[in-house]
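> sequence plus predicted model, see below.
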Amino acid sequence: MSAPRARIWDALNDPEMLKAAIPGCHLIAWSGAETLDLEIKVNLGVMQPTFKGELILSNIVPAVSYTLSGRGKGGLLGLAEGSADVSLADEGSETILTFTANGGASGQIMKMGKAIIGNSAQRIIDGFFERFGIAAGVEVIPLPRENLQPS
């Protein structure tokens, strides 16, 4: 990203910036020192449930890294949960943001099939980085997919 690490860190902790960056996000607000309330509408193809839940930041090393974990209920569809380890590093005047994410779901969500859920999750991740760059006013240069390591 074409910005100093401190600026990217501030953007990653700004609810308005995150709301603008997360596809389908209707609400994200600090509810505690390390917790955020979240409401997000997810496009699962045939359905577009709204998930309401909480995000928790842990393992916080300011301007360097944190773990973001959350769980949300999508009405009758059940629960979805996930976590991501986010790290920032300097590369000259630019910042490298890396993350490793994992997640799961229960109930009716999984009956829709892993391919649908996985594609929806990937669209949210891809959309986040595209929109985060615009919202933060920085250039986001993704690594080619063949260079990405699966978690």
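Received it, and whenever you're ready, just let me know what you need. Remember, predicted model here, so these are calculated numbers, not experimental data.

> going by C-alpha atoms from here, please, whenever you check contacts or count neighbours.
Noted.

> so which residues of this structure form strands?
Along the chain, the stretches classed as strands by DSSP state E are 25-30, 35-41, 50-61, 65-73, 79-91, 94-105.

> mind putting the ones you listed into a markdown table with distance to Asp126 and mean neighbour count?
Compiled in a markdown table, these are given as follows (distance: least, C-alpha to C-alpha, whole Å; neighbours: other C-alpha atoms under 10 Å):
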| stretch | distance to Asp126 | mean neighbour count |
| --- | --- | --- |
| strand 25-30 | 14 | 18 |
| strand 35-41 | 16 | 19 |
| strand 50-61 | 19 | 17 |
| strand 65-73 | 17 | 19 |
| strand 79-91 | 14 | 17 |
| strand 94-105 | 12 | 16 |
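
> structure B:
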Amino acid sequence: MDISGSHRIPAARAAVWAALRDPETLRACLPDCERLERTDDGAFAGIIAVKVGPIRTRISGTAEISAIDAPSRFVVSARGEDAAAGGGEGSGEVTLEENGDATVLDYSGRVEAHGKLSQLGQRLLSGVFRKTIETFAENLSARLAGAGFAAEPGLAPETSPPLPEAPPLVHEEPAEPSTPVLDAPPLSPGVPPPAPETPIAPTATPAVPDPAAIAAADVVEGQATGSSVTTRIMLVAAIVVVVGALIYYMLLQAPPG
């Protein structure tokens, strides 16, 4: 059966590479790993408790690392065996790719089972293998996130380039104080201070005459004017009558001589 996957680990690639080569880290991150140690030839040997469906077993096995291209790639080949439940073998390629401050771990490979384990079906076995790898990646991420890991001897750690030193501070003379603003000189004796401005009185609103009052006044004035004219006419008429009477009696009625 074929298996593959990818996991993002929040650590530098050199730290992840060193952790994958450390037996203590591998033992702590592999689920149900009872023992793991490095052999004299550089391989790993250990015991892992496995539960696949109804079968519970302890598999003893070894793993060899080859095709090493530090710190980006290697190939792992492993095989395990249990006398009662059977065993299996497989191989796969692991690559590490930088992703900012983190590392992406990609894996792909093939696993074969035999004995009683092979009778459980590839779907069940594939699920167990994937779950084991995912749990290992999660444990590795949590372990590396809590503490740094030193790179292997001969492998330069991947660190950010040092920041350039800041230039020395330049001594600056203090700025000259600005010219103070002088107060206005006092007024000379005998010069009266300027008179305060007289406030402008509000403009009175012109009174609007009452139309009724105007009409009444016109009537009164008309009456007064008419009375005066009548009086003058009567006076003239009286004078004319008097003058006429005098002329009549003095000239026309004079006795004959």
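That came in fine, so what should we check first? It should be emphasised that the depicted structure is a prediction, and the values quoted were computed from it without experimental measurement.

> could you dump the strands of structure 1 into JSON lines and include distance to Asn13 of structure 1?
As requested, those are exported to JSON lines (distance: least, C-alpha to C-alpha, whole Å):
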{"stretch": "strand 25-30", "distance to Asn13 of structure 1": "10"}
{"stretch": "strand 35-41", "distance to Asn13 of structure 1": "10"}
{"stretch": "strand 50-61", "distance to Asn13 of structure 1": "10"}
{"stretch": "strand 65-73", "distance to Asn13 of structure 1": "11"}
{"stretch": "strand 79-91", "distance to Asn13 of structure 1": "12"}
{"stretch": "strand 94-105", "distance to Asn13 of structure 1": "14"}
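
> of all these, which one is nearest Ala135 of structure 1?
Nearest to Ala135 of structure 1, of all these, is strand 25-30, at 13.8 Å by C-alpha to C-alpha.

> against structure 2, what's the mean shift for the closest one, could you check?
Taken over the aligned residues, the distance from strand 25-30 of structure 1 to structure 2 averages 0.8 Å (mean C-alpha distance after the TM-score superposition for structure 1).

> what span of structure 2 is that strand aligned with?
With TM-score structural alignment applied, strand 25-30 of structure 1 matches the range 33-38 in structure 2.

> what's the match for Arg79 of structure 2 in structure 1?
Using TM-score structural alignment, Arg79 of structure 2 sits opposite Arg71 in structure 1.

> how close does Asn102 of structure 1 get to Arg7 of structure 1?
26 Å (C-alpha to C-alpha, to the nearest Å).

> nope, Glu81 of structure 1 is what I was after
Separation of Glu81 of structure 1 from Arg7 of structure 1 (C-alpha to C-alpha): 28 Å.

> for Gln122 of structure 1, same thing?
Gln122 of structure 1 sits 25 Å away from Arg7 of structure 1, going by C-alpha to C-alpha.

> surely Met234 of structure 2 forms part of a helix?
Yes: checked against DSSP: H, G, I helix; E, B strand; the rest coil, Met234 of structure 2 lies within a helix.

> give me the longest helix you can find in structure 1.
Looking across structure 1 with DSSP state H, the single longest helix is helix 114-136.

> quick one: it to strand 94-105, angle?
150 degrees (axes from the mean of the first three to the mean of the last three C-alpha atoms, to 10 degrees).

> after superposition, how close is helix 114-136 of structure 1 to structure 2?
Relative to structure 2, helix 114-136 of structure 1 is 1.4 Å off (mean C-alpha distance after the TM-score superposition for structure 1).

> that helix aligns to what range in structure 2?
Aligned by TM-score structural alignment, helix 114-136 of structure 1 falls on residues 122-144 of structure 2.

> can you give the distance from that stretch to the centre of its chain?
Put simply, stretch 122-144 of structure 2 sits 37 Å off its chain's centre (C-alpha atoms, centre = their mean, to the nearest Å).

> which residues touch it?
1, 3, 7, 9-11, 15-16, 25, 29-31, 52-53, 117 (C-alpha atoms under 8 Å, 6 or more residues apart in numbering).

> identify, from the residues you listed, the entry nearest to Ala224 of structure 2.
Proximity of the contacts of stretch 122-144 of structure 2 to Ala224 of structure 2, judged by C-alpha to C-alpha, is greatest for Pro10, which lies at 117.8 Å.

> find the nearest non-adjacent residue to the closest one, please.
Ala102 (4.3 Å; C-alpha to C-alpha, 6 or more residues apart in numbering).

> contacts only, for that neighbour.
Contacts for Ala102 of structure 2 (C-alpha under 8 Å, 6+ apart) come out as 8-13.

> and Glu54 of structure 1, by the same measure?
Counting by C-alpha under 8 Å, 6+ apart, Glu54 of structure 1 has contacts 35-38, 70-72.
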